[in-house]
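[1] I need the structure of the sequence given here:
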Amino acid sequence: MDPVRIAVVGMGKIARDQHLPAIAGDSGFSLAATVSPHDPGVAGVPHHKSLDALLAEGPPVDAVALCTPPQVRYELAAGALKRGVHVFLEKPPGATLAEVAALEARAERVGASLFAGWHSRFAAGVAPARAWLSDRTVKQVSIIWREDVRVWHPGQAWIWEPGGLGVFDPGINALSIATHILPRPFFLKAATLMLPANRAAPIAADLAFCDTAGAPIHMDLDWRQTGPQSWDIIVETDAGTLKLSRGGAVLTLPSGTTHSEDREYAGLYARFSTLIRTGRSDVDTDPLRLVADAFLRGKREQVEAFEE
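    Take a look at the predicted model:
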């Protein structure tokens, strides 16, 4: 079977750090083109300044990976799907739930695959954590996701604009894991969002969730942490404590700790390949729904201005 000819649209940090190496390492894909109005692309690979130009002028592509900010992703995805091109949506899959639903319906109509890629779900410890929790009773959950925005999102003004999610851009990674591993659905009870005086999106948040059996789930998000970063999920159960750390790469169970290398994006592209081969889509919006609920129900508090 010939490799899927894929174009990467949006050549920012996530595309260069993760998507390009993952594509290069997967024999099921070949990098056919890149698209960016500002970045010059990759040596030896055709480059266009817009997706419309690529689709009109070639080279031909079977799929696109959209690595742009979410606020502009709907039009790009809709244009690709209109031509029957498979679409990989970097997280979050869109700026609103309604636009993602519209894309899912369009993909089904045209027979193309649409993939909402939650990369943290492919961290090494996530699948075994899900399996271990499947027959346990969860008593309480603590999620601590604290990092330094200057390190991970330097100069990315879009992330502070409406639709950019602010601290929920990394926080949604934690929610993508939690919604995947916890055995029961959960929902928001209360939230406080801390917004810098000069920004439209929060820099920190404190959230209280509850699962359908009443177990409390507390989430602490902060983009102001310097030094060691914290990406931890701790689940207290009737059989002891489970901890996922380093964003899901390290799993600690009562029986011991396992460490594994980062293979998140390799897992994403393997999944995308399977979806294309089998004619299916995978568009889970549960993490984005919880973030939307936080903006819907959360109390706002103004904090000091944030400057790069």
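[2] going forward, measure contacts between C-alpha atoms and count neighbours the same way
    Fine.
[3] how about Pro46, what does it touch?
    Counting by CA atoms under 8 Å, 6 or more residues apart in numbering, Pro46 makes contact with Ala32, Ala33, Thr34, Pro59.
[4] which among those end up buried?
    Among those, the ones that count as buried by 16 or more other CA atoms under 10 Å are Ala32, Ala33, Thr34.
[5] for the stretch 1-150 of the chain, what spans make up the strands?
    In the stretch 1-150 of the chain, the strands defined using DSSP state E, counting those that start in this stretch lie at 4-9, 29-35, 47-48, 63-66, 86-90, 114-117, 138-146.
[6] One more, please, to line up against the first structure:
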Amino acid sequence: MSPIRIGLVGVGKIARDQHLPVIAANADYELAAVASRHGRVEGVPNFADLAALLANATDVDAISLCTPPQARHALARQALEAGKHVMLEKPPGATLTEVYDLIDLAREKGLALLATWHSRYAPAVEPAKAWLAGKKLLRVHISWKEDVRYWHPGQEWIWAPGGLGVFDPGINALSIITHMLPNALIVDKATLEVPANRQAPIAATLEMHDHQGLPVRAEFDWRQTGPQTWDIIIETDQGTLTLSRGGAVMSINGVPQIEQKEQEYANLYALFARLVAERRVDADLAPLRIVADAYMTGRWVRVEDFVE
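    Here you go, the predicted structure:
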């Protein structure tokens, strides 16, 4: 089969770090065009926006959207209306309704749509899920703490409404845990710490449970300096499982079992190629629903100004 001619929209840090190298390394794809207000990619046609790309690069089969979530719905709808398959960076939209609208449109037109959750494809996630099968789960603790100045330097969109703030990385942990646990999680309490000069939280604590009473606590913080923390600890009746480094390492009772190099985006693009071939939708909104519930039920606490 001919490679999927893909157009990339948004040439920022995540596009350069992950999307472009993975597309170049995958024979199922050919980078056909790029649209960005500021960034450029050598060797392919570059356009100022998606409308110009669609008008001129008419042989593009699919669009990968790496823009901030606030603009993603309009762009994805534009691409789907033009008959293009669509991959959405996480989070898939600024609201749940936006993404449900895209799901309906993609199915109506028989096009592929992928709402990506890259952390679910960390190498230890599936082995960890398999290890948990058949065990009684006792409690879950999530600690996802990193330095916003290092990972998102000067990115104002993350602090704007719809940018999610600390939930931008925190939703990665939620994407893992909602994939691994057998039941849906209900948010009991949430505390959102919001800098006085910003519109999104810099830290958050969530208390959740499932219908069997499993307690799940999540702590997210963007003020961590030094070593970064991306850990999920699950206590069971047969030992304690720890996922660390964002799902790259799995330990049982403190003894490492799996430690592999991440291939998250390579796996995502492999999945998207299958979805394109099958003209199928893959869009699980469980992680975004938890964030929405936290915003709806959370207690907002003003903290000191954030200074870049």
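[7] average distance between the helix or strand Ser251 of structure 2 falls within and structure 1?
    Per DSSP states H and E, Ser251 of structure 2 falls inside strand 249-252. With mean CA distance after the TM-score superposition for structure 1, strand 249-252 of structure 2 departs from structure 1 by a mean of 1.0 Å once superposed.
[8] Could you list every helix and strand that that strand packs against?
    The helices and strands touching strand 249-252 of structure 2, judged by 3 or more CA pairs under 8 Å, 6 or more residues apart in numbering; DSSP states H and E, are strand 239-244, strand 255-259.
[9] Just the closest of the contacts of Pro46 of structure 1 to Leu242 of structure 1, please.
    Nearest to Leu242 of structure 1, judged by CA to CA, of the contacts of Pro46 of structure 1 is Thr34 at 41.2 Å.
[10] wait, that closest one sits on Val8?
    Yes. Using CA atoms under 8 Å, Thr34 of structure 1 is in contact with Val8, at 4.9 Å.
[11] Assign a three-state SS to Asp188 of structure 2, would you?
    On the three-state scheme (DSSP: H, G, I helix; E, B strand; the rest coil), Asp188 of structure 2 is labelled strand.
[12] got the residue ranges for the helices in the stretch 151-300 of structure 1?
    For the stretch 151-300 of structure 1, helices defined by DSSP state H, counting those that start in this stretch occupy the ranges 168-181, 264-278, 286-297.
[13] which of those helices is buried the deepest?
    Of all the helices of the stretch 151-300 of structure 1, helix 168-181 carries the top mean neighbour count, a mean of 22, counting by mean count of other CA atoms under 10 Å.
[14] Give me the mean deviation of that one from structure 2.
    Mean deviation of helix 168-181 of structure 1 relative to structure 2 after superposition (mean CA distance after the TM-score superposition for structure 1): 0.2 Å.
[15] Report the distance from stretch 79-98 of structure 2 to the chain centre.
    A distance of 13 Å separates the centroid of the chain from that of stretch 79-98 of structure 2, by CA atoms, centre = their mean, to the nearest Å.
[16] Ok, stretch 134-152 of structure 2 next?
    Chain-centre distance of stretch 134-152 of structure 2: 14 Å, with CA atoms, centre = their mean.
[17] Next, the buried residues of it.
    Leu137, Leu138, Arg139, Val140, His141, Ile142, Ser143, Trp144, Lys145, Glu146, Asp147, Val148.
[18] Verify the stated contact: the fifth one with Ala218.
    Right, the one you point to is His141 of structure 2. Yes. Between His141 of structure 2 and Ala218 a contact is recorded at 5.9 Å, counting by CA under 8 Å.
[19] Excluding sequence neighbours, find me the nearest residue to Arg77 of structure 2.
    Excluding its sequence neighbours, the residue lying closest to Arg77 of structure 2 (CA to CA, 6 or more residues apart in numbering) is Leu102, at 6.4 Å.
[20] Next, find the distance separating the one you found from Pro127 of structure 2.
    32 Å (CA to CA, to the nearest Å).
[21] These two: who's more crowded?
    Neighbours per residue (other CA atoms under 10 Å) separate Leu102 of structure 2 from Pro127, with Leu102 holding more: 22 against 13.
[22] Can you find the partner of that one in structure 1?
    Aligned against structure 1 by TM-score structural alignment, Leu102 of structure 2 finds its counterpart in Leu103.
[23] Would you check how far apart the residue most central in space within structure 2 and Ile233 of structure 2 are?
    The centroid of structure 2 falls nearest to Lys90 when counting by CA atoms, centre = their mean (3.2 Å). For Lys90 of structure 2, the distance to Ile233 of structure 2 (CA to CA) stands at 23 Å.
[24] re earlier: in CSV, list the buried residues of stretch 134-152 of structure 2 along with distance to Met296 of structure 2.
    Shown next, in CSV, are the buried residues of stretch 134-152 of structure 2 (distance: CA to CA, whole Å):
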residue, distance to Met296 of structure 2
Leu137, 28
Leu138, 27
Arg139, 24
Val140, 22
His141, 22
Ile142, 21
Ser143, 22
Trp144, 21
Lys145, 23
Glu146, 24
Asp147, 26
Val148, 24
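[25] Now flag whichever of those is closest to Val44 of structure 2.
    Nearest to Val44 of structure 2, judged by CA to CA, of those is Val148 at 32.2 Å.
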